[in-house]
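Asker: Next comes the sequence, and after it the predicted model I'd like to discuss.
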Amino acid sequence: MTQTSSNAAEATSRTDTVAPGTHTVRRASTEIDIDASASEASSGEDAEKKAIEARTEEEIQREHLSVIAALAREPDAKREDLARVAGNAHDVTAAKEDETTISQLLSAFGIGNKNKPKPNPEDIATQPSVYDDPNLSKFFTPTKGYENLHRFDPSFTWTKGEESRLIKRLDWRITAWACLAFFALDLGRGNLSQANTDNFIPDLGMRRNDYNLGNTIYQVSFLLAEIPSQMISKRLGADRWIPFIMIAWSIVSGAQFFLSGRTSFLVTRCLLGLLQGGFIPEAVLYLTYFFKTAELPLRLAIFWAMRRVADIVAPLLALGLLQMRGVLGYEGWRWLFLMEGIIMLIIGIYSACTMVASATQTKNKFLRPNGWFNEQEEKVLVMRVLRDDPSKGDLHNRQPVTPKMLLKALSDWHMWPLYVCGLIWEMPAGPPDQYFTLILTDLGFDTNESNLLSIPPQVGAILSMFFFTYISIVLSRKAFVAVWTQIWMLPCLVALATLPTGANPWSKFAILTVLLSFPSPHPVHVGWCSQNSNSVRTRAISACVYNMMTQLGRVIYSNIYREDDEPEYRRGNRTLVAICSMNICIYALISLFYTLVNRHRSRKWDAMTKEEQLEYMSRADGKALGNKRLDFRFAW
């Protein structure tokens, strides 16, 4: 019997004799709590602590590995515990790390438990992982082409203080850049809404159905560009491709100054869709290179909050820029496109100067001759991510996704329910959001009032998104939280569909404001896709396919409000009520689907002996790779 098997048996015997209470193992001041309970007497805890502190480092490591192996034998072991044995280390500490992540956010605003003791920055932060077991570690070693392989060191440890400081630096350099870039994206794709308040459609001799067609062409182009753009990005590197497309779309956006009619409008819509289509999945994948699974939802919430920030800033910019109507004989909306195009161009050039390929590739001969991090810091950044999710070492960051890999990722039917989420979630609020400024104009509000009144829903949406993202992290129930978006929207849609003709404009504005303040589940969905992918290959493609489905949903809802249904859009609102009701049922079915898959796998896994489980893990790099592993559990 191997040392691991011996230790496992030893740990199992030890675990079986422990009375219900707390069984704690410490490794270099780090606690691993198994079936925690407050019922154990404090004297017992003190005795255990003294005994543990007296052990040698080698004994601590042996016991740590013993408990990991013993968990596989527990028939009622929690999903998180089995995930640790399976190598999905990010699931093990997710709850604690989620709490830490949210605490950091709340403390930034001066909110939180003032009496809670602060963590000791000298405590070891190294996360338990398959890399602690020499028998399993070799099966999770990164590929030879992995860009950070020279900093891979399974025995390397670091403190909480070191990791916390590095996370803050990553947020300033990576998260802040991602937010600024997303602001540029949404500024470019949302300025059409402000242009509508300045007589844009009549000035070009168009009708509202032409406007709908332009939106449809944009969404289709955006959708078609997703996977090709992602594959180019994987080949060239996100640090090269993203700045290029940003600069390109800013030029096209600014060129809308010269629009002359329906044809030029449709052409620029197509070009903008093709250039902007790949940005979101590329940026999301880029963030996964630097952050752990538990850290990602909060960053994604901030990332998507920039869409709302852009929707707040854009009307304020429009207030000034649209006043330029008549300058040099041009309409105000032309100056709006030109000036915002210049802003986006500056952000694109900044992105070209600031983006890096990876945590170990930050040096630039002219801009960053010394790089961002030293060797010690690079090791921390590499190992913290790999210990959280070993699958992130499967591909090089400039390794292309081959057609075979693409087909395999697309045929992963376990991900399809999440793609359905991408298709449906925004449909109920999409048409009212798209037509919001036009509806306000129809209600009698002037240009300035319409732009200012479009701000409150954006503020509400930011607050609700952060709150519900927080709830999803605390509960670890993605579908349960996401369905509340639909429950939020349903009564508002019913009100819009039944509101009497000629009702008070402020009443309709209030209903629309509540509706458009809905908590976007986008960060939850994208983090859900990343977590359930369990491989870089699937993660890269799933981000694209999910976003493609989101764009497809926008193509569909862009044609729900029709010219022959204005200004009340009764037929359209009844359609949205039906879609919203259907979505609630779909989320329930998705939750049931993943629950049944997990139960089926658990039955098979629990029927195996400890030796069979360890042997399975040793050959899990073949047929069971990624989320097809028998010991992988889907988040739901």
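Answerer: Done, it's in. This structure is a prediction, so every number in the text was calculated from the model and none was measured.

Asker: switch to C-alpha atoms for all contacts and neighbour counts from now on
Answerer: Will do.

Asker: which stretches of the stretch 251-400 of the chain form helices?
Answerer: Secondary structure of the stretch 251-400 of the chain (DSSP state H, counting those that start in this stretch): helices at 262-276, 279-288, 296-321, 332-354, 375-388.

Asker: let's bring in a second model and compare:
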Amino acid sequence: MSEGILDEKYIGEQVTSSPPSEPDHGIVKDWDEEESAVRRKVDFILIPILAVAFFALQMDRGNISAVLTSTITKDLNITTNQINIGSQLLSAGIVLSEIPSNIIMQRIGPRIWLSGQLFAWGLVATFQAFVSSFPAYLVTRILLGFCEGGFIPCALYYLSTWYKKDETSLRTSLFFYGQMFASATSSLISAGLLKLNGACGMEGWRWIFLVEGLITLFIGIVFTLLVPPSAGDGRPLIAGGRWSYFTERESHIIRNRVLLDDPRKATGHIQITGKDIWQTLKQGRIMQHVFLTLVSMTAFQGITQYTPSMIKALGFDAVKANALTSVPVYCSMVWLVILSYACDKTKHRGPFVLLAITWNVISYACLRTSNPHASQWHRYGVIAIANISYCSMHILNVGWLSFYCRTPQERSVAMALVVMAANCAGIAGSQIFRTSDAPKYLHGLTASVSIAGVSWVLCLALGAQYYFRREKAVATDDEAKN
């Protein structure tokens, strides 16, 4: 047995005090080698569809960093501090709609709800191109938040119904690849769109909002037509009931292998009540995960929103600055898949969350203390290194929390809470980098290093708690046997 302080490999249901599992409904495992092939088929069908939808969400949520390198502040006669207010309102809208969104999704099903969200925020994102005043900008940002709220936890819950618990970390990370790919690729798209500045009488930032919003609407159509309705049911809307992604045998394996792993998933659509929400909020373990995301993402949100501006301040033009912003995010995709694969293989999650946060603490400190007289490319390299870990600590923390959720209701509410925390972090993180601190942002970077350090301590404490609970459970089990 590993003696590492963050070892939760042997933490089971007895540690989290979950109720006993329901009967397995007489399911008999009548497959063996077929399971791997079926799981791979689910991976290749389901994850790309969900990841593309996440791509659209992050593209419309995160393109404000590219817009900041254009002339939006001049055209709307506002400051970057006022831009930050819009970012805060977007995050506030998401926070307020997270749990209601989950409740609605459970009632009407993921295909209808997730598709509707895509079209709703796609329309708002598109019409951002036509705002002409500060109040109009604020209205579109909060509406965008309301429409996007709940999409991530709803999609994560839907994803979890297709997989066994020990398969979730890697698949959660692959789902978040949509967000990461959007952060990197939308920077390149935005760099190209900025070259349209002045075309048809529209500024570059308006072209970014317009084209990327239209891309989201197209993705919404594709998503609606292709997403399977539920675990084991492979009949997409485009099929009109005539064909399915899976054979009857494959559908049988998909449903039953998950039920054997967690019989509670047999409930299908669930009803989330006020009592379910309160029971989840009362659990200190879940709230520690939520607080960990809140703190760690606050530092991340501030740095990433202003990364293109910091690169531009090195002497690059707006187009090149946005293109260079994409490089570390592509690198972070490799970093994340390595950590996620290690999580599922070792069945340890805490140590890898801590490792991701450690990278942030060290790299943010290096960015804060970097030599201002160094060469342009040296300083860019330091900024790139500080962005390589990206939000991997949050993504891995989501998988860590999901693994120990005891019921479908708890998992749905817990996922909403942790994503709410990430967006609350956006509210705080949007105010770390201030106009008066530009272009070096020394005060903002000092705050980011400090906040990342606090998140490191929180992660260590949470991992230690899991360790001691495991030790107590093992000792109790030994006493019972004796």
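Answerer: That came in fine, so what should we check first? Everything numeric in this text was worked out from a predicted model, so none of it was measured.

Asker: quick one: which of the helices of the stretch 251-400 of the first structure is nearest Ala461 of the first structure?
Answerer: Closest of these to Ala461 of the first structure is helix 296-321, at 7.2 Å (criterion: Cα to Cα).

Asker: Could you pull out the helices in the stretch 501-636 of the first structure for me?
Answerer: For the stretch 501-636 of the first structure, applying DSSP H, counting those that start in this stretch gives helices covering 505-516, 522-533, 536-557, 570-606, 610-618.

Asker: which ones are touching Met333 of the second structure?
Answerer: Counting by Cα atoms under 8 Å, 6 or more residues apart in numbering, Met333 of the second structure touches Tyr177, Met180, Phe181.

Asker: What I need now is these written out in TSV, including distance to Leu114 of the second structure and neighbour count for each item.
Answerer: Putting the contacts of Met333 of the second structure into TSV (distance: Cα to Cα, whole Å; neighbours: other Cα atoms under 10 Å) gives the following:
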residue	distance to Leu114 of the second structure	neighbour count
Tyr177	18	26
Met180	20	28
Phe181	20	22
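
Asker: related to what we said a few turns ago, just put the helices of the stretch 251-400 of the first structure in a markdown table and tack on distance to Val514 of the first structure.
Answerer: A markdown table is the format used below for the helices of the stretch 251-400 of the first structure (distance: least, Cα to Cα, whole Å):
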| stretch | distance to Val514 of the first structure |
| --- | --- |
| helix 262-276 | 29 |
| helix 279-288 | 27 |
| helix 296-321 | 15 |
| helix 332-354 | 28 |
| helix 375-388 | 39 |
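
Asker: Quick check: which of these is nearest to Gly44 of the first structure?
Answerer: Comparing the helices of the stretch 251-400 of the first structure by Cα to Cα, helix 375-388 comes nearest, at 31.9 Å.

Asker: and that closest one, what does it pack onto?
Answerer: With contacts taken as 3 or more Cα pairs under 8 Å, 6 or more residues apart in numbering; DSSP states H and E, helix 375-388 of the first structure sits against helix 89-92, helix 160-170.

Asker: which of these is buried the deepest?
Answerer: Among those, helix 89-92 has the highest mean neighbour count (mean count of other Cα atoms under 10 Å), at a mean of 24.

Asker: circling back to that earlier point, Leu395 of the first structure: which of the helices and strands packed on helix 375-388 of the first structure is closest?
Answerer: Evaluated with Cα to Cα, these place helix 89-92 nearest to Leu395 of the first structure, the distance being 18.5 Å.

Asker: corresponding residues in the second structure for the next helix or strand after that closest one?
Answerer: As assigned by DSSP states H and E, the chain's next helix or strand after helix 89-92 of the first structure is helix 94-108. Using TM-score structural alignment, helix 94-108 of the first structure corresponds to no residues of the second structure.

Asker: Also stretch 591-601 of the first structure?
Answerer: Here stretch 591-601 of the first structure aligns to the second structure at residues 463-473, judged by TM-score structural alignment.

Asker: Quick check: buried residues in that stretch?
Answerer: Gly463, Ala464, Gln465, Tyr466, Tyr467, Phe468, Arg469, Arg470, Glu471, Ala473 (16 or more other Cα atoms under 10 Å).

Asker: Which helix or which strand is home to Glu48 of the first structure?
Answerer: Glu48 of the first structure belongs to helix 42-53, assigned by DSSP H and E.

Asker: So which residues make contact with that helix?
Answerer: Under the contact criterion Cα under 8 Å, 6+ apart, helix 42-53 of the first structure has outside partners Val25, Arg26, Ile60.

Asker: For whatever helix or strand the first one lives in, give me every contacting residue.
Answerer: In the assignment (DSSP H and E), Val25 of the first structure maps to strand 23-27. Strand 23-27 of the first structure has contacts (Cα under 8 Å, 6+ apart) with 15, 31-36, 52, 57, 60-61, 63-64.

Asker: ok, 7 Å please
Answerer: Glu31, Ile32, Asp33, Ile34, Ala36, Ile52, Ile60, Gln61, His64 (Cα atoms under 7 Å, 6 or more residues apart in numbering).

Asker: And stretch 185-192 of the first structure, by the same measure?
Answerer: Where contact means Cα under 7 Å, 6+ apart, the residues beyond stretch 185-192 of the first structure that reach it are Ser253, Arg307, Ala310, Ala314.

Asker: mind checking what the first one lines up with in the second structure?
Answerer: Alignment of Ser253 of the first structure against the second structure is given by TM-score structural alignment, with Ala125 as its counterpart.

Asker: Skip the chain neighbours and tell me the closest residue to that match.
Answerer: Gly213 (4.9 Å; Cα to Cα, 6 or more residues apart in numbering).

Asker: give me the number of residues near that neighbour?
Answerer: 26 (other Cα atoms under 10 Å).

Asker: Alignment lookup: it to the first structure.
Answerer: In the first structure, the residue matched to Gly213 of the second structure (TM-score structural alignment) is Gly341.

Asker: coming back round to it: Ser520 of the first structure is nearest to which of the helices of the stretch 251-400 of the first structure?
Answerer: Among the helices of the stretch 251-400 of the first structure, the nearest to Ser520 of the first structure by Cα to Cα is helix 296-321 (8.7 Å).

Asker: rewinding a little: output the residue interval of the second structure matched by the strand holding Val25 of the first structure.
Answerer: Strand 23-27 of the first structure lines up with nothing in the second structure when matched by TM-score structural alignment.
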